[in-house]
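*Asks:* just a sequence and a predicted model for now, questions to come.
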Amino acid sequence: MEYDASFVAGHPPERHTVAIDGAPLSYLQWGHAGVPLVLLHGITSDARVWWRVAPAFAAQGFVVRAFDLPGHGLSAAVDVHRIDRLAMLLDRAIADIEPGAIDLIGHSWGGAISLALAALVRPQRVRRAALLDPAVRMDPAHGASVIDRYALGIGDTIATNQARLRADHPLWHDADVYWKALALAHCRRSAVEGLFTGSGQWDLVPWFAQLAVPTLLLLAEADHTVVPADALAQIHVAAATHPIRIRTAAGATHQMQRVAFDAVMAELEPWQLAAAPDLP
């Protein structure tokens, strides 16, 4: 079964492109007026992973823009892999589209980039951020050992990926299966290798202590989160003196917007709609 990007009736997105140093970055946009909200996906996905989240917020008065990150979807691959440098590239793209302050939601790799944007790159132009089970550390030696697992399906046919994904993820909606299969067909392996072995060894946990904007850290359940326990302990220390709320999405795996959509939205909606979120 195939799905159009306008799967949610009444809220079809528009496809746009912004060029940074000649490299096209593609994004989907829902809505035309309201608070700007930028969504950043995880590795080997693309903008359409937000097919339920984006229209839900567009219906509540947000202008939602979900990017295909470099080397994914319809966006060009780039020779930039460090998280802070990717954030700088995204900052330029966002500023070309929306010069004012934005809200941010990022998942996994996109959560790491969102953290960099909120803490380092554009703190004066982020109104609030939500980090969905973000990647916070990378060791290239470990990265090399998992590349093939994460890259599984890249370049395969959509039908082949659909069959595998449906078997591996029986709880996913058919639309999530299709969009992920399509994302894998478009994903460039160079982008995956860039994250896991080409971005150096990094630990983003100290960046939480630099946050000055309200930030929601939304975790998967303890046996599924990619945030290590010792890193989470350090983030709790930062949260005592910085505007950070730490929550767990009930029943969520790392792929939380796919398997626990209602629980994720139960956390995101009050966070996004509050004039000034209560913390923690």
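*Replies:* Received the coordinates, thanks. Numbering: from 1, shown residues only.
*Asks:* okay, CA-based contacts and neighbour counts for the rest of this
*Replies:* Noted.
*Asks:* from the middle of its chain, how far away would stretch 128-135 be?
*Replies:* 8 Å (C-alpha atoms, centre = their mean, to the nearest Å).
*Asks:* got the contact list for it?
*Replies:* Stretch 128-135 is contacted from outside by 102-112, 114-115, 118, 213-220, 225-227, 254, 256, 268, using C-alpha atoms under 8 Å, 6 or more residues apart in numbering.
*Asks:* putting a second one here so we can go through both:
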Amino acid sequence: MSEPDAPASDTIASDARAALHRGPRGLSWRVLAFDSTGHGKDAVVVLLHGWPLNRSIWSRVAPRIAAAGLRVLTPDLPGFGGSPPIDFGRATVEAYAEEVAKFIEPFNARRVAVGGHSFAGYVALALAERRPDAVAGLGLIASRAAADSETARRGRHDTIEKVRVAGTKALLPGLPEKLVGARAAIEWRPQASLMIERARPDGVMAGLAAMAARPDRTAVFNSFGGPRLVIHGTEDGLIPVSEAAQIGPSPPDVRVILDGTGHMPMWEAPEATADAVTSWANSLRR
């Protein structure tokens, strides 16, 4: 595995092992599988995938962002893709956020913009609240700052039990149809189904538990002092566009609502998504 601060020319993939990695200056952290695309340390973009997906969802947007002179890091969150899981008993968005903070630190970036998709938006919010030194830009992509309703919490716990019994196939059919809007259904719903089926049940259950327990962080987003990003689709079948965070249109904040797009803007509208992320992250370089 390459050292985390090794330069990236195009895309470098790093697979993870279930162990702590010790790097320069004695820093230790849980190893997360990740891809690194592009160059630069002045402003690094960290894009976090949603539940129950993995880092490959960013493959269509990372090169376009990197072409603007930014380095893009796309890790697998613990328990997803190639990253070792968090214990179910300590599965909170705060625990995921701490793992992301440990992942970011060894890259020695001057300024880091963290964008989270769906579930990972909750992780990014927790990271901004608990480790403000680690987050210069905060982005929510098909996500929201509010907590779950009681009905939603019960639904997540019910799903945990279904996955415990039947594995991730318990999420099929149903979830892929909610993830991908109708316009992109033929191209991307089969990909979503395959990704869900291959997900680790322990990671899926831990993510559900973390989402159910998270607090409202609307105030965290509203008071964040750096550039903020909101990307949301009008046809999102999991988080209605009406629940997208509200920010003004003035730079350096960026808010993009994508017509006809569902819960996966990085698949369904990759160019518009990449351009919005680039505009947001570039403000950290000025």
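*Replies:* Sure, I can see it. All values reported here derive from a predicted model rather than from experimental measurement.
*Asks:* quick one: which of the contacts of stretch 128-135 of structure 1 sit in helices?
*Replies:* If you go by DSSP state H, the contacts of stretch 128-135 of structure 1 have 109, 110, 111, 112, 114, 115, 256, 268 in helices.
*Asks:* trace the fifth one over to structure 2, please.
*Replies:* Looking back up the chat, that one is residue 114 of structure 1. The alignment partner of residue 114 of structure 1 in structure 2, by TM-score structural alignment, is residue 124.
*Asks:* tell me the spacing between the nearest residue to that match once chain neighbours are set aside and residue 236 of structure 2.
*Replies:* In space, and not counting its chain neighbours, residue 124 of structure 2 is closest to residue 116: 5.7 Å by C-alpha to C-alpha, 6 or more residues apart in numbering. Residue 116 of structure 2 sits 16 Å away from residue 236 of structure 2, taking C-alpha to C-alpha, to the nearest Å as the criterion.
*Asks:* do the same with residue 20 of structure 2
*Replies:* Distance from residue 20 of structure 2 to residue 236 of structure 2, by C-alpha to C-alpha: 37 Å.
*Asks:* which position in structure 2 aligns with residue 48 of structure 1?
*Replies:* In structure 2, residue 48 of structure 1 lands on residue 56 (TM-score structural alignment).
*Asks:* how many neighbours does its match have?
*Replies:* 16 (other C-alpha atoms under 10 Å).
*Asks:* the stretch 101-250 of structure 1: strands as residue ranges?
*Replies:* Counting by DSSP state E, counting those that start in this stretch, the stretch 101-250 of structure 1 has strands at residues 102-107, 126-132, 137-138, 202-203, 215-219, 244-248.
*Asks:* can you tell which of the ones you listed is closest to residue 90 of structure 1?
*Replies:* With distances scored as C-alpha to C-alpha, the stretch of these nearest to residue 90 of structure 1 is strand 102-107 (11.8 Å).
*Asks:* what comes into contact with the closest one?
*Replies:* Strand 102-107 of structure 1 is contacted by residues 35-42, 111-114, 125-134 when judged by C-alpha under 8 Å, 6+ apart.
*Asks:* now do stretch 217-232 of structure 2
*Replies:* Here stretch 217-232 of structure 2 makes contact (C-alpha under 8 Å, 6+ apart) with 115, 125-126, 128-129, 136-143, 145-147, 241, 244-245, 247, 251-258, 261-263, 265, 273, 276-277, 280-281, 283-284.
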